[in-house]
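**Q** Return atomic coordinates for the entry below.
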Amino acid sequence: MLAAILHGIVLAFGLILPLGAQNVFVFNQGVSQPKFRKALPVVITASLCDTILILLATLGVSVIVLSVPALQTVIFTVGLLFLLYMGWSIWRSDPVALNQKEGAMSPKKQIMIAISVSLLNPHAIIDTVGVIGTSSLNYSGSEKIAFTTACIIISWLWFLSLAIAGKVVGNFDTKGTLLKVINKISAIIIWIVAIYIAVELFKMF
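**A** Model (predicted):
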């Protein structure tokens, strides 16, 4: 049981730690919102989306969905275009504006974008299915439940911590110097992921 829990913790951290569109958006909302509680919609939405992906992966449903070539092509294409757009938006974003009114999005907009960066990212979907889904096959019964629960808890704690870190940075980095560097690096990482997806999409034809 303990081995399954530790395995879930390590895998979840490994998948969620790299900078990406989802992490950047949660962090940025932590920076831009005047009060931390106003960033909770993005934290909850991102966590719920990850929970859904993890459950689908461990239950094997996502493997069935991604086994349909046409559906997989659509997901990859939409995801590729979305990541290219997200990378460009983050690269051009003005960190200073994140502390202004226009940077603090409404709960509805936070939820919509969080769903997009979570569920329209084929790289994240493939990682969840390929790593967490495959690893869950090693367990059954209570061990599988423990493994899945550990992955989900780490996801929730991570997004909560990310928003808190954003709020702390926002309070000290009023000129947006650090955030500007983070945004540039994040945009490059997102474009690298987009290139990877483009290669995978090319292989399908």
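
**Q** okay, CA-based contacts and neighbour counts for the rest of this
**A** OK.

**Q** could you point out the longest helix in the protein?
**A** Assignment by DSSP state H gives helix 141-172 as the longest helix of the chain.

**Q** Would you do the same for the sequence below? I want to compare the two.
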Amino acid sequence: MESLASGFLLSISLIMAIGAQNAFVLKQGIKKHHVFWVSLVCAVSDALLIAAGIAGFGAAVEAFPTLETVARYGGAAFLIIYGIKSLMSAFGPDHSLEPEGEEPDSLVKIIAMTLAFTWLNPHVYLDTVVLLGAVATQYEGTARTLFGIGAMSASGVFFFSLGYGARFLAPLFHKPVAWKILDALVAMIMFTIAASLLLG
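**A** All right, here's what the predicted structure looks like:
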């Protein structure tokens, strides 16, 4: 059980940092648009990456640095584009979360964007694949499996809590100025992470 708790605590400490993926989940949660699917895609993606890390894929990523380079520049380009979109929204016409307000994007588009935020983010490979994979090597057999289960559970708990917990902020975002501030903050997060990828 110690390995289960260790996997859970390490995983959730890595996920909790505010990043592009978390900002996107938060925004969809506030808007109440496809929250279940966004949370599920994030959790399942993390579970697959954690499983790959524990299975030893972290060593493969380190052996082929080209994979990291492709993810770095592809992720930076995606974040810049999304950041520009958020910035335009922040300085565009007023909008709020009233029932007659913004129409939700299609489920297919939202899932595609969620996958992009997850799989085009090089940091996710460092955290879930390389780091968790490296820590998992200190466990053997059943203990390693429990470590992986704990790490995957943390991801599921976090993303569903973030997605559905965000709706408690919805009343605040009936005010157009609050929505503009959020869009501006999201844009800043996207640009900052993109810069760290390009300059790192």
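
**Q** Need the TM-score from the superposition.
**A** Once superposed, chain against chain, the TM-score is 0.85 (TM-score structural alignment, normalised by the length of structure 2); 195 aligned residues with a C-alpha RMSD of 2.3 Å.

**Q** Which stretches in structure 2 count as helices?
**A** 2-15, 20-31, 35-54, 57-63, 65-90, 107-119, 122-124, 132-136, 142-165, 176-199.

**Q** quick one, which of these is nearest to S96 of structure 2?
**A** Nearest of the helices of structure 2 to S96 of structure 2, taken as C-alpha to C-alpha: helix 176-199 at 4.9 Å.

**Q** how big is the offset of the closest one relative to structure 1?
**A** By mean C-alpha distance after the TM-score superposition for structure 1, the fitted helix 176-199 of structure 2 averages 3.3 Å away from its aligned residues in structure 1.

**Q** Name the surrounding residues that touch that helix.
**A** By C-alpha atoms under 8 Å, 6 or more residues apart in numbering, the surrounding residues in contact with helix 176-199 of structure 2 are 19-20, 23-24, 72-73, 75-77, 79-80, 82-87, 89-91, 94-96, 172-173.

**Q** rerun that using 6 Å as the cut-off
**A** Residues outside helix 176-199 of structure 2 that contact it (C-alpha atoms under 6 Å, 6 or more residues apart in numbering): 20, 72, 76, 79-80, 83, 86-87, 90, 94-96, 173.

**Q** repeat for stretch 109-122 of structure 1
**A** Against stretch 109-122 of structure 1 from outside (C-alpha under 6 Å, 6+ apart): 21-22, 42, 45-46, 76, 79.

**Q** which residues touch the residue most central in space within structure 2?
**A** Geometric centre of structure 2, nearest residue: Q21, 2.6 Å, by C-alpha atoms, centre = their mean. By C-alpha under 6 Å, 6+ apart, Q21 of structure 2 lies in contact with F117.

**Q** switch to 8 Å and redo it
**A** Listed by C-alpha under 8 Å, 6+ apart, the contact partners of Q21 of structure 2 are 114, 117-118.

**Q** just the buried members of the residues you listed?
**A** Neighbour counting over the contacts of Q21 of structure 2 (16 or more other C-alpha atoms under 10 Å) leaves 114, 117-118 as the buried ones.

**Q** Going by distance to E102 of structure 2, which of these wins?
**A** Proximity of the buried ones among the contacts of Q21 of structure 2 to E102 of structure 2 (C-alpha to C-alpha) peaks at T114, which lies at 19.1 Å.

**Q** any idea how far the closest one lies from G150 of structure 2?
**A** Distance of T114 of structure 2 to G150 of structure 2, given as C-alpha to C-alpha, to the nearest Å: 23 Å.

**Q** Same check on E102 of structure 2?
**A** Using C-alpha to C-alpha, we find E102 of structure 2 at a distance of 38 Å from G150 of structure 2.

**Q** now do K27 of structure 2
**A** To G150 of structure 2, K27 of structure 2 is 27 Å away according to C-alpha to C-alpha.

**Q** quick one on the thing from earlier: from the buried ones among the contacts of Q21 of structure 2, which is closest to M1 of structure 2?
**A** For the buried ones among the contacts of Q21 of structure 2, the nearest to M1 of structure 2 is T118 (29.0 Å; C-alpha to C-alpha).

**Q** Give me the distance between that closest one and F64 of structure 2.
**A** 20 Å.

**Q** just V25 of structure 2 next, same as before
**A** Using C-alpha to C-alpha, V25 of structure 2 is found at 30 Å from F64 of structure 2.

**Q** between these two, which one's more packed in?
**A** Applying other C-alpha atoms under 10 Å to V25 of structure 2 and F64 shows that V25 carries more neighbours, namely 25 against 10.

**Q** Give me the neighbour count for F147 of structure 1.
**A** F147 of structure 1 - counted by other C-alpha under 10 Å - has 28 other residues nearby.

**Q** how far away is G130 of structure 1 from S140 of structure 1?
**A** Distance, G130 of structure 1 to S140 of structure 1, by C-alpha to C-alpha: 18 Å.

**Q** go on, S62 of structure 1?
**A** Distance from S62 of structure 1 to S140 of structure 1, by C-alpha to C-alpha: 18 Å.

**Q** neighbour-wise, which of these two wins?
**A** Ranked by neighbour count (other C-alpha under 10 Å), S62 of structure 1 and S140 place S62 first, with 20 against 11.
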